[in-house]
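K.L.:
Can you look at this prediction? I've put the sequence above it.
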Amino acid sequence: MKIAYFGTDFFSISTLKHIVNHPSISHLDIITRLPKPSGRGLKSIKESPLDFEKLKHQYDLAVAVSFGQLIPALFLDTLKYPGLNVHPSLLPKYSGPAPLQRALLNNDKITGVTLQNLHPTHFDKGDILLQETHPIQQNETLLSLSESLANKGGEMLSYCLSNGLFDSSSPNYKTLKPQYPYSYAAKIKPAEREISWSSPSDYVIRQFNTLGPLYTFKPALKKDGSTVHKRIVLDNIVKSNRILSVSDEILPNGTFILGDNDQLDIKCHDSFASVGTIKTEGIGSESPTKFVNSLSKKFGNTENIFISI
C-alpha cells in the first residue's frame, strides 16, 4: 500500500514512528509544508503552497497528523481508501488547531485521541473510527501531554492499518457515534500569554506549563516623571514554598518578593507563584537576585509590583 503522510511538527513525527516500518506499507512519502525566506533581508517567512494536482493518482491512502491545512477533495477522490487523521482530543470536543492547549488551560482531567476519516471540506468533521481516553496528570506540560498522545495516536494508527479499519469494504470497518459535546479549540492568541495576577497560582503555573514563558508589566518612571509600563517576560514558573501569612494576604496581587534559593515569589489570588528567570524589555534574562538589585536603575522609585494592562 502506498501512503502519503502529511505532517508538520513534533506530534506528527512521533506518531509517524509507529508506522514507518509497518508491513502493510510498500511506499511511504512524507509531505510537509516547507517555509521559504521572503521579503527584504529574507527575514520573513512565506509558506510555500502545496500542489495537490501533482500528487493525484500516486497513493492508496493519505494520513494527516497535525498538518494544519485542509487536504482537498480533488486529491482525496483519487485515493483507493478514505483518508485518515489523528487528532489529539475526544472529538467532536476540542475540534480545531489547539486541542492540547485548551484541555490543559481548562484543567480537564481526561482527554484522548481520535482516529477519523478526512472530511473533504471541513476540519475535524470526518467519521470516527477509533477513540481512546487518556488521563491528564497533575502538573502536566504541553510537551509531556503531546508525547503521550502522539504515542497513543501512533499505536491506534498502526492498529488501524493492521486490521483494515481504513477500508470501508472490510468487515472490520465501522464508525463510532460521537460521545462528547462539540467545542472548538481556538488557536492561542498572543494576549493569552499575559498573566492576570488575580488568578489562582495553580492557573498561572498551568498557563506556563501550557504556553511557555509568560509576560506581565512593571511600572517605570521616566526622567520627566511620567510613568510607562515595561514588558517583563517570566520563565521557569513553579509553585512557591512561601506560605501565605496574614500580612501577605493584604498585599496587592502582583506584588513580588525575593524568596529563598534565588526565586522571585509573586502574589497571586490565593498564594504565591515562584519565578526563576526574568527578562525586562530591552534587557537580557536575569536571575531574581540581579533583577531585584537593579530595580531602581531600571524602573525608578516604584512599587515592587507587576500589573496587567
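P.N.:
Everything's here; your move. The structure presented is a predicted model; accordingly, all values stated were derived computationally and were not measured. Residues are numbered from 1 along each chain as shown.

K.L.:
okay, CA-based contacts and neighbour counts for the rest of this
P.N.:
Will do.

K.L.:
I'd say Ile71 and Asn117 touch.
P.N.:
No. In this structure, Ile71 is not within contact of Asn117 by C-alpha atoms under 8 Å, at 11.4 Å.

K.L.:
try this one side by side with the last:
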Amino acid sequence: MTIDAMMAMMILRECKIITANKRFRTCRFFCYGSDLKPPWKILFFGNDSFSLYTLKMLSDDQKCKPLVKNLEVVTSVKMWSKDVVKQFALERNLKYHKWPLRSLKSGDFDFGIVVSFGKLIPESVINKFSLGILNVHASLLPRWRGAAPIIHAIANGDQMTGVTIMKIKPYHFDVGDILHQKEIPLERGINAIQLHNKLGHLGAEALAEVLNDLSRYVKSARPQPTENATYAPKVAPVMSYINWETMPSEKICNISSALVKVYDLVAVWNKQLIKLLDINEYGTPVNDDDFEIGGVQYNKNISKLLVKCQDGKWISVGGVKIAGSKVISATDFNNGYLKKQPKSMRKFTSYVDNLCKKS
C-alpha cells in the first residue's frame, strides 16, 4: 500500500481539528485592514494525502458555515485510483476542477489555498483571486524549500521541524512572505509516515489560526530570509544507496526512516545487489576486533544482522532482499549466505563504489 493510500485511510478515520478562516490576495493582500471578515469563497489546490488534512478541516468548517461559504477543489493527478483529493471531493459533494484551470473568472473566489500541489501557479491565475493564495508547507521555511521537505528533514537529522503558512508568488516555489509558523521537535527515530501525519494535522491547525485572525497575521507577515535556505528536491533512488565508508550509523538510520515505504536501502553482498530492511541503531557494545567497516555478523539473541558503520558503531538489520529474490529474514540470510563465507568475506560494500568501478 502506498504512503498516500495509507495516509488517506488514516485521515478519513480521524483528523478532527478546530477550524477558523479569513482572507487575502497577492498585491492587495497586504493593503487591506481589519475589515477582512468571513465567510469566504475558497478554491483549494492539492494532490495527495498531505493535502487532505487541510481540505478536511475546510470541508468540516463549511458544514456550519462560520468561515467557509463555498469550497471547491483543484487537482492535477491524472489517474483516478491515485487521486485521493478528487475522491474526497466527490465523497463530500465538493465541486471538482482539473488542472490547468480553463474557466476561472475574477471574483469567483476570495482566495485560494495550496497544499502539496506540486505545480507552479501562474500570475494570471493568482490575480483572479481578489485576496490571493496561501500555501501550507511542511517545513520551517526557508529550510527545505521544495517537493520533499519531510523526507529531507528526517534524512538530515534535523532536531526541529514544523509548518509554514506563506503567501504564494509566481515563478518560484516556496519563496513567498511568511504569515505564520508552528514548530515541533523532530523526535529521533520518527519515520516519514509518522511525521507526515503530525505535520498534516499541524498544517491544518496553523492555517485555521491564520484564518481566524487574518488581519493580525497579514500585518506581521515577513519576507523569507535569503540566508540559510535549503532545498528538498524530489527523492531519487540514489538517496537509498548506503556508503559504508562515509555514513555513520545515525545517518543510515535517518535515511531509512525518511525513505520508509518509498525505497529500501541498497548495498552489495558478494557482488550481488541487496536491499536492507528493518534498520535500527544498535547501542549494545559489540566485539568487533575482526570486523572492517561494512562487516556483518549475526546476533542470535535478537535474530538480526549487525553491520559495522563508518563511526565504529553498529546498525541492526531485520531482513534482506537479494536482487531477483523475495525478502528473507536475517536468520535465513545468516544460514543461507553469511555462514557460507569466511569471516574475512562477511562484509557489505557500497553500491556507489560498484557503480564507480563499472564506469
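P.N.:
Looks like it came in fine. Note that the coordinates shown come from a computational prediction; the quantities given were computed from them, not determined experimentally.

K.L.:
Can you spell out the matching residue range in structure 1 for the helix of greatest length in structure 2?
P.N.:
Criterion DSSP state H: the longest helix present in structure 2 is helix 192-212. Aligned using TM-score structural alignment, helix 192-212 of structure 2 spans residues 142-162 in structure 1.

K.L.:
Within the helices and strands, which one has the residue most central in space within structure 1?
P.N.:
In structure 1, the residue lying closest to the centroid (C-alpha atoms, centre = their mean) is Gln101, at 4.5 Å. Using DSSP states H and E, Gln101 of structure 1 falls within helix 99-105.

K.L.:
Leaving out sequence neighbours, find the closest residue to the aligned residue in structure 2 for the residue nearest to the centre of structure 1.
P.N.:
In structure 2, the residue matched to Gln101 of structure 1 (TM-score structural alignment) is Ile151. Counting by C-alpha to C-alpha, 6 or more residues apart in numbering, Ala258 is the residue found nearest to Ile151 of structure 2 once chain neighbours are left out, at 4.7 Å.

K.L.:
roughly how far apart are the one you found and Leu306 of structure 2?
P.N.:
Taking C-alpha to C-alpha, to the nearest Å as the measure, Ala258 of structure 2 falls 21 Å from Leu306 of structure 2.

K.L.:
Now do Phe306 of structure 1: how many residues are near it, please.
P.N.:
Per other C-alpha atoms under 10 Å, the neighbour tally for Phe306 of structure 1 reads 25.

K.L.:
Give the aligned equivalent of Ser257 of structure 2 in structure 1.
P.N.:
By TM-score structural alignment, Ser257 of structure 2 lines up with Asn209.

K.L.:
you'd agree its match is in a helix?
P.N.:
Yes. Applying DSSP: H, G, I helix; E, B strand; the rest coil, one finds Asn209 of structure 1 inside a helix.

K.L.:
Tell me who's in contact with it.
P.N.:
Asn209 of structure 1 makes contact with 139-142, according to C-alpha atoms under 8 Å, 6 or more residues apart in numbering.

K.L.:
who does the longest helix of structure 2 touch, helix- and strand-wise?
P.N.:
helix 3-13, helix 49-64, strand 133-137, helix 149-155, strand 160-167, strand 178-185 (3 or more C-alpha pairs under 8 Å, 6 or more residues apart in numbering; DSSP states H and E).

K.L.:
List the buried residues in it.
P.N.:
Neighbour counts over helix 192-212 of structure 2 (16 or more other C-alpha atoms under 10 Å) mark 192-193, 195-197, 199-212 as buried.

K.L.:
again, but for stretch 230-243 of structure 1
P.N.:
For stretch 230-243 of structure 1, the neighbour count (16+ other C-alpha under 10 Å) marks 230-238, 240, 242 as buried.

K.L.:
Next: stretch 283-295 of structure 1.
P.N.:
Neighbour count says stretch 283-295 of structure 1 has 285, 288-289, 291-292 buried, by 16+ other C-alpha under 10 Å.

K.L.:
repeat for stretch 345-359 of structure 2
P.N.:
346-353.

K.L.:
what's the closest of these to Lys219 of structure 2?
P.N.:
Val352 (50.3 Å; C-alpha to C-alpha).

K.L.:
The longest strand anywhere in structure 2 maps to which residues in structure 1?
P.N.:
What stands out as the longest strand in structure 2, according to DSSP state E, is strand 272-282. Alignment of strand 272-282 of structure 2 against structure 1: residues 230-240, by TM-score structural alignment.

K.L.:
Other residues contacting the matching stretch?
P.N.:
Against stretch 230-240 of structure 1 from outside (C-alpha under 8 Å, 6+ apart): 201-202, 205, 208, 212-220, 265, 272-281.

K.L.:
Quick one, which of those residues are buried?
P.N.:
Among the contacts of stretch 230-240 of structure 1, those buried by neighbour count (16+ other C-alpha under 10 Å) are 201-202, 205, 208, 212-220, 265, 272-280.

K.L.:
circling back to that earlier point, tell me the mean distance between the longest helix of structure 2 and structure 1 once they are aligned.
P.N.:
On superposition with structure 1, the mean distance recorded for helix 192-212 of structure 2 (mean C-alpha distance after the TM-score superposition for structure 1) is 1.5 Å.

K.L.:
Please state the offset of that helix from the chain centre?
P.N.:
How far helix 192-212 of structure 2 lies from its chain's middle: 12 Å, per C-alpha atoms, centre = their mean, to the nearest Å.

K.L.:
Show me what counts as buried in whichever helix or strand comes after that helix.
P.N.:
Next helix or strand after helix 192-212 of structure 2 toward the C-terminus (DSSP H and E): helix 214-219. Neighbour-count burial for helix 214-219 of structure 2 flags 214-215, 217-218 (criterion: 16+ other C-alpha under 10 Å).

K.L.:
if we can go back for a sec, Lys339 of structure 2 is nearest to which of the helices and strands packed on helix 192-212 of structure 2?
P.N.:
Nearest to Lys339 of structure 2, of those and by C-alpha to C-alpha, is helix 149-155 at 32.7 Å.
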